[in-house]
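Visitor: My questions concern the predicted model and sequence given below.
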Amino acid sequence: MSKKTVVVGFLGTQLDSGQGAGRWEKWRPTVSLVQHEDTLIHRFELLYPLRYQTLAELMQRDIAQVSPDTVVHLVPMEVADPWDFGEVYAALYDWARGYTFKPDEEQYWAHITTGTHVAQICMFLMVESRFIPGQLLQTSPPRKQGRGDPGAYALIDLDLSRYDVLAQRFHQAHAEAQDFLKSGISTRNAQFNRLIEEIERVAVQSRAPILLTGPTGAGKSHLARRMFELKKSRHQVQGEFIEVNCATLRGDGAASTLFGHKKGAFTGAAADRAGLLRAAHQGVLFLDEIGELGLDEQAMLLKAVEEKRFFPMGSDREVSSDFQLIAGTHRDLRQDVAQGRFREDLFARINLWSYRLPGLAQRPEDIEPNIEHLLARWAAEHGQQVRFNAEARARYLRFARSPQAVWRGNFRDLSASITRLATLADGGRISTALVDAEIARLEWLWEGSGAAGLLPAPASSAALQRLLPAEQWAALDLFDRLQLEAVVAVCRATPSLSEAGRTLFDQSRQQRSVVNDADRLRKYLLKHGLRWEMLQADEPG
């Protein structure tokens, strides 16, 4: 049994007009639809402004005269300004939401020849979004006006899957976007490629927060920036990419950096500060290591994400910023929530789209294409081609893919390794001797960092002695000296104060209700007159 045909359209207050007998010599788009002998319109939903009630009733009678089997429902749709997009769309949306569509029994044609241009655009949007589950209908007049000539009509199907050429173009656009997110690297890891495929769709279709997890150096920051650049190329953001590592934010400075402050809000606040959230307006805010934020800052961030409004420090007036949040962390925030270190409501808000980036050791098949990418980047930056000889390449890849290559720093380690090899390559050729030396360097770098997670060897007494005044050094008990040497070694081997604190207090921190490893370590160092910056600047002796 064939489906009944139902047309939804606006009354053409100009094209459908005419009162006298001469109207039958004129092409009227709405009437023409029922004049086609081979097409039966079973029902017509005719939308019209109330002030054109007389014309609508005349149209109803004329259609009944031409096609007695067509039922015409007159649908009053009053809008104050027919050129106001929001008002017209709202009226059409409300009608469609309240209408009973029966797609199993009826097919729907949305007539877009009549009505204002605004009304036609709104009709298109209703069909494109499937609020009206049908096809667009376009009518055109005959070449020569005359009684009974209905002209022509054409259906426009917005189901792009039926158009092979368009489908291929869309597939190509998706592939190009995924390649862009991967920086043009032909990655071979199937799991990672599936991950990027979904991230590409989310990046261009969603403005909800995105959470990127994974080990340090896995590429979270790089991917966040590429996602922003992809959105920028699609004209989906107008603002900037603002990035901050939350591990560097402490005390009043954390809230001030993120949310801004008013002059005099705290000691040292000599002038107003806008803050990074406002700098990210209409752009993307990337909060790396979001798990390092304090609980107060987490509460303020939750309000800013949900309401796009927040209070700068020291201000009693809210400000607004419409930004998209991308968060990064190497921590398991689920565990932090369970232990009270991270707000459950904030985690739920930023966890709508959550992706874990695998480390380099979990993607051994991607090491080779990444090496090619790094060498190409080196050539572009230095104007010099560098290549492995065949034996050296095989030896390096064999080691890089082996269990001995833990890649603790992930892609940062690989980038540094290739940079060293390219720098030392004589005549642009990386030899087996260079590879052997680089492998030895990497093994030394990762010594004790395998599955057992051993701590680095303590700093030498001579190195520690250089850091302390002579009288302080002489007053240290052997116990305190050995403990301090071990702490200094951990600080030098880790990239941030927070990570060093987590390493040193990995057991006792589990029993504490409030955890601030960085502050605990900072106080220990200050007890001995040391600061984190001193340990990073001092070279081991």
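Guide: In hand now; what should we look at? Residues are numbered from 1 along each chain as shown.

Visitor: going forward, measure contacts and count neighbours with C-alpha atoms only.
Guide: Fine.

Visitor: just to confirm, which helix or strand has residue 328 in it?
Guide: strand 324-329 (DSSP states H and E).

Visitor: Report all helices and strands that that strand contacts.
Guide: strand 210-213, helix 220-233, strand 284-288 (3 or more Cα pairs under 8 Å, 6 or more residues apart in numbering; DSSP states H and E).

Visitor: and the ones you listed as a markdown table, adding mean neighbour count and distance to residue 470?
Guide: Below are the helices and strands packed on strand 324-329 laid out as a markdown table (neighbours: other Cα atoms under 10 Å; distance: least, Cα to Cα, whole Å):
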| stretch | mean neighbour count | distance to residue 470 |
| --- | --- | --- |
| strand 210-213 | 24 | 45 |
| helix 220-233 | 20 | 43 |
| strand 284-288 | 26 | 40 |
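
Visitor: Turn these into JSON lines, columns for distance to residue 390.
Guide: Output for these, formatted as JSON lines (distance: least, Cα to Cα, whole Å):
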{"stretch": "strand 210-213", "distance to residue 390": "36"}
{"stretch": "helix 220-233", "distance to residue 390": "31"}
{"stretch": "strand 284-288", "distance to residue 390": "40"}
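
Visitor: The longest helix seen in the chain to helix 220-233, inter-axis angle?
Guide: For the chain, the longest helix by residue count, based on DSSP state H, is helix 164-181. Going by axes from the mean of the first three to the mean of the last three Cα atoms, to 10 degrees, helix 164-181 is angled at 140 degrees with respect to helix 220-233.

Visitor: hold the first one in mind and look at this next one:
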Amino acid sequence: MSRKKPTVVIGLLGSQLDRGFAPARWERWRPSVGICQQEDLLIDRFELLCQPGDRRLARQVTEDIAQISPSTEVVLRELPLNDPWDFEEVFGALHDFSRTYPFKDDEDYLLHLTTGTHVAQICMFLLAESRHLPARLLQSSPRKKGPMRAAGGWRLIDLDLSRYDRLAARFAREQHEATTLLKGGINTRNTAFNALIEKIEIVAQRSLEPMLLTGPTGAGKTQLARRIYDLKKQRRQISGPFVAINCATLRGDGAMSALFGHRRGAFTGAVGAREGLLKRADGGVVFLDEIAELGADEQAMLLRALETGRFLPVGADEEIESDFLLIAGTNADLLKEVHRGGFRADLLARINLWSFELPGLARRREDIEPNLDFELEAFAERHGQRVRINLEAHRRYLDFALSDAATWTANFRDLNASVIRMATLARAGVIDEAVVVDEIERLRVRWGLNSARADAEETHPGVGHHPLNASADAHMARPGVGHHTAAKDGRSAVVGEVEDVLSELGVGELDDFDAVQLRHVIKVCRQCATLSEAGRALFAHSRTRRKSRNDADRLRKYLQKFGLDWDVITR
């Protein structure tokens, strides 16, 4: 049978509450004595902290405890304090005690919070919460009547908040509300993105250090920065405004003036003083988007402002102060910019304490549907007109939006613009399938993709097909050309091996250069399922250097030069 751990109480001697020397003291409640009178609380040792000026009272209390609880050992420990109401002094003294006291795993510690100044009680609570004092909280109180009136009563306070169901539910609800705010009220489904938002929520509520938001253009950095500000404002961590600027718009002398302000007459055209964005953001948040675009001088001044809270307006003789939180945004690789010499390494080190990468929409395709609904609601709020999308149109739009064909190059800006177009063109407030088909075609053109009709031809060869030119018609009509013996898998050669393909297709005499190149192109085409796949294979290297990557169209035009098309060479 295991032995019960010894119970050790740590408490402060109450200069007033524990006072009493005459026999009448036994008739009044004295917390340090009364806690040792409890029949259901057996104390093995009492670590009684007292100030040097209370030694006489400490001895009296020790003697009284020995009378009513002989098994309790009282250990007096002096806690020298000049001012028991000075928070820094009291916390420092109690912290020193917690660091030097020999706590043991085989003892159970209780921290008596009833005595001492309110400052001392707060300090002891904080040290217990941080586990510097590995003890549970013990609170005692007087009783108005009864035989144990002088002993009073007691109870334990458990700091493990997870054990309080209603508190735990409240904290969980507040956290959910915070993450919902950061997500703009959108019920996002992407697991990685949701985990990222949860981490940002923790940092936003606990840190006042700069934050760096990275990710492609249109990923939502500005919106997230604004929501971080709203969360901090809601939690009363900040009181100032939200000030945002795209650093790519700052050029020349105007950049320093816009950020840090200027004095009247500082330069030609400075007819009046200007406050500057950093000063305007005093007590609030400044969001510097595309921070990689800042010049060297602006970077140096910004670093000083972050480290000291002070900076020098253009033309000024004295620095001014501003207490602001910086959130920076960029779609550039700042580490590469540092190596290239375009960005200061010390500034990056200062703003990179909390760095979060926002994924593009193409990496969050499961979030397209809830964002589609959100954009429709946003359109209704802006225009005062509710627009809905019917079931078939909704399905068709999502089929395309979730496919690899939808590149979402501008991310949420593309989605926002797409919804605005469809909602504007909707008849009677309903987006139907015809509107969606038209919008998909527009997006394909926007992203440099094949038209939907061309994709249909690739998926169903020969359906609705028309010869590309008269030469192709001639080849199809020529006996023996265009009539091939197909293998069971549909991928056999036209007639004979690839080496004979040019003559079998009826192509006239070609230069050796064209013949070798065309032979290889046809071979690759026969190894691929679609025109797009063949285009990607043939132009794999050059496509990375082009903004538009419509490889299927490029291959189609190449074949057309020789009077050929996809159906003819792959049948």
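Guide: Sure, I can see it. The structure presented is a predicted model; accordingly, all values stated were derived computationally and were not measured.

Visitor: returning to what we had before: which helices and strands sit right next to the longest helix of structure 1?
Guide: Short answer (3+ Cα pairs under 8 Å, 6+ apart): helix 164-181 of structure 1 packs on helix 190-205, helix 220-233.

Visitor: Switch those over to JSON lines; also include distance to residue 97 of structure 1.
Guide: Shown next, in JSON lines, are those (distance: least, Cα to Cα, whole Å):
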{"stretch": "helix 190-205", "distance to residue 97 of structure 1": "24"}
{"stretch": "helix 220-233", "distance to residue 97 of structure 1": "31"}
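
Visitor: which one of the ones you listed lies closest to residue 348 of structure 1?
Guide: helix 190-205 (17.6 Å; Cα to Cα).

Visitor: Check the mean deviation of that closest one from structure 2.
Guide: Its aligned residues in structure 2 lie a mean 1.0 Å from helix 190-205 of structure 1 after superposition (mean Cα distance after the TM-score superposition for structure 1).

Visitor: Identify each buried residue in that helix, please.
Guide: Using 16 or more other Cα atoms under 10 Å as the test for burial, helix 190-205 of structure 1 gives 192-193, 195-197, 199-200, 203-204.

Visitor: quick revisit: tell me which of the helices and strands packed on strand 324-329 of structure 1 sits nearest to residue 50 of structure 1.
Guide: Of all these, helix 220-233 comes closest under Cα to Cα, at 43.8 Å.

Visitor: Residue 458 of structure 2 belongs to a strand?
Guide: No: looking at residue 458 of structure 2 with DSSP: H, G, I helix; E, B strand; the rest coil, it is helix, so not inside a strand.

Visitor: quick one: it and residue 531 touch, right?
Guide: Yes: taking contacts as Cα atoms under 8 Å, residue 458 of structure 2 lies within contact range of residue 531: 6.3 Å.

Visitor: The two - which one has more neighbours?
Guide: residue 531 (26 against 18; other Cα atoms under 10 Å).

Visitor: rewinding a little: I'd like the buried residues of helix 190-205 of structure 1 as JSON lines, with distance to residue 46 of structure 1 appended.
Guide: Listed next are the buried residues of helix 190-205 of structure 1 as JSON lines, based on distance: Cα to Cα, whole Å:
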{"residue": "192", "distance to residue 46 of structure 1": "52"}
{"residue": "193", "distance to residue 46 of structure 1": "50"}
{"residue": "195", "distance to residue 46 of structure 1": "48"}
{"residue": "196", "distance to residue 46 of structure 1": "47"}
{"residue": "197", "distance to residue 46 of structure 1": "44"}
{"residue": "199", "distance to residue 46 of structure 1": "44"}
{"residue": "200", "distance to residue 46 of structure 1": "42"}
{"residue": "203", "distance to residue 46 of structure 1": "40"}
{"residue": "204", "distance to residue 46 of structure 1": "37"}
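
Visitor: which among the residues you listed gets closest to residue 356 of structure 1?
Guide: residue 195 (8.6 Å).

Visitor: Buried residues in stretch 101-110 of structure 1, which are they?
Guide: 101, 106-110.

Visitor: And that stretch, end to end?
Guide: By Cα to Cα, to the nearest Å, the extent of stretch 101-110 of structure 1 from end to end equals 13 Å.

Visitor: Mind listing residues that contact that stretch?
Guide: 3-9, 123-124, 127, 132-137, 155 (Cα atoms under 8 Å, 6 or more residues apart in numbering).
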